[in-house]
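Novice: Need coordinates for the below:
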Amino acid sequence: MSSPATLPIETPPISTPALRSFLSRLSTSLRQSLAQSRPWTELIDRTAFSRPENLSDAFSRIRKNATYFRVNYLVLLFLVLAFSLISHPFSLLVLCSLLASWFFLYLFRPSDQPVVIFGRTFSSRETLMILVVLTIVVVFLTSVGSLLISAVLIGAGIVAVHGAFRVPEDLFLDDQDTGPNSGFLSFLGGAASSAGASIPV
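Specialist: Alright, predicted model coming up:
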């Protein structure tokens, strides 16, 4: 019995140092961010909930609570997004395949390892353009995009409702570190620079 035909794509190896640096920055950023989260008992303290007097009061509460509970709110958004993807396995598979394509073919690909498909060698610029087009198609022309948007809207709605009804007077808002390098996404700057330094565009 003959072996099944395989797609003639030569996938370049991942640059291990760049990948390790990215994973290290991601792990460090997540640990630091989660360490800044507020006790969940404060988030769900039923004695601290009341109806806002008007829209201005509601927006003021949302702003203050978003500053104080920003890490907790991001965790809630992530959980809603994760639940939505897990409940739709096909969309999760498509999204994971898209992310894997970015990792293997561009972000952590050594600069001296070209992408070869059907015997044709693609430059880094061409690979980037193909991945951008593929991302646009997947996000905007499939159910993945609508699922992500719906999950984000649901999570944002939960956060907005909680922020509007949670009275922030008992919260201490002056000890917040709102610097540009804090938060879940602080690792992206360093990771992007390290990956971009090893990949010509």
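Novice: Could you use CA atoms for every contact and neighbour count after this?
Specialist: OK.
Novice: need the helices for this structure, in chain order.
Specialist: For the chain, the helices defined by DSSP state H occupy 16-35, 40-43, 55-68, 70-86, 89-102, 124-141, 143-165, 187-197.
Novice: here's the other one to compare against:
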Amino acid sequence: MSSSQPAILPISNQQVDVPATTPAFRAFINNITENVRSGLSSRRPWSELVDRSAFSKPDSITDAAGRIRKNYSYFRVNYITVVAAVLGFSLLTNPFSLITLVGLLAAWLFLYLFRPSDPPLVILGRTFSERETLGLLIVSSIVVIFLTSVGSVLISALLLGTALVSAHGAFRTPEDLFLDEQEPGASTGFLSFLSGAASNAAASAAPAVAARV
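Specialist: Here you go, the predicted model:
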């Protein structure tokens, strides 16, 4: 009488291929993180921004415009942070807009920029070419931005943030700021994050896009 042996399950040594675009996406995230960190490191102390003794009514519209220009040159990073905070708060208080915007961004990243051209995109059994995918993303972006509440939330937040920054710049006297040392470097600072992040994103996405040409 032979004893029953447990069934031996076959073990496969197949390896899961990691998409070739994963390093590019990781580099994209790292570049943005480094640029944000570098930009925030050059911000001015918030105590200078809210120093109540430095506020006064401008003498004229010309004086207010001059103050805004000088204060923006000095508090550039702080101002952009304020606008970003207003934008973030507006999106957090509108979950639908936040989820929709994040979904749209994820669609661009994973369906076009960082998705390999082979195999083609298949959704619900239908195969989409690269041109069809790009056209679908463009149409989706137009619908999301202009035909839903996302566009109004973004525009309202940007207008509110700009109004707060302009009001602060108009009433904050810049006489105590070292503008002579700061104005030559007006093109540097946090704004370099925007151009740097854009160029890094283009460089990271270049291999994936080039494969489609």
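Novice: Quick one: closest of the helices of the first structure to residue 177 of the first structure.
Specialist: Minimum separation from residue 177 of the first structure across the helices of the first structure (CA to CA) falls at helix 55-68, 9.5 Å.
Novice: Which part of the second structure matches the closest one?
Specialist: Aligning helix 55-68 of the first structure against the second structure (TM-score structural alignment) gives residues 61-74.
Novice: now stretch 114-126 of the first structure
Specialist: So stretch 114-126 of the first structure sits over residues 120-132 in the second structure, by TM-score structural alignment.
Novice: Figure out the length between the terminal residues of that stretch.
Specialist: End-to-end distance for stretch 120-132 of the second structure, by CA to CA, to the nearest Å: 11 Å.
Novice: buried set for that stretch?
Specialist: The neighbour-count check on stretch 120-132 of the second structure (16 or more other CA atoms under 10 Å) flags 121, 130 as buried.
Novice: Ok, stretch 136-143 of the second structure next?
Specialist: Of all the residues in stretch 136-143 of the second structure, those buried under the rule 16+ other CA under 10 Å are 137, 141.
Novice: so what's residue 82 of the second structure up against?
Specialist: Each residue near residue 82 of the second structure by CA atoms under 8 Å, 6 or more residues apart in numbering is listed here: 161, 165.
Novice: Ok, residue 154 of the first structure next?
Specialist: By CA under 8 Å, 6+ apart, the contact list for residue 154 of the first structure reads residue 80.
Novice: aligned partner of it in the second structure?
Specialist: So residue 154 of the first structure corresponds to residue 160, using TM-score structural alignment.
Novice: Check the gap between that match and residue 87 of the second structure for me.
Specialist: 9 Å.
Novice: a markdown table please, covering the helices of the first structure and showing distance to residue 114 of the first structure.
Specialist: Below are these laid out as a markdown table (distance: least, CA to CA, whole Å):
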| stretch | distance to residue 114 of the first structure |
| --- | --- |
| helix 16-35 | 16 |
| helix 40-43 | 48 |
| helix 55-68 | 45 |
| helix 70-86 | 32 |
| helix 89-102 | 14 |
| helix 124-141 | 8 |
| helix 143-165 | 29 |
| helix 187-197 | 15 |
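Novice: Please consider this matter closed, and thank you.
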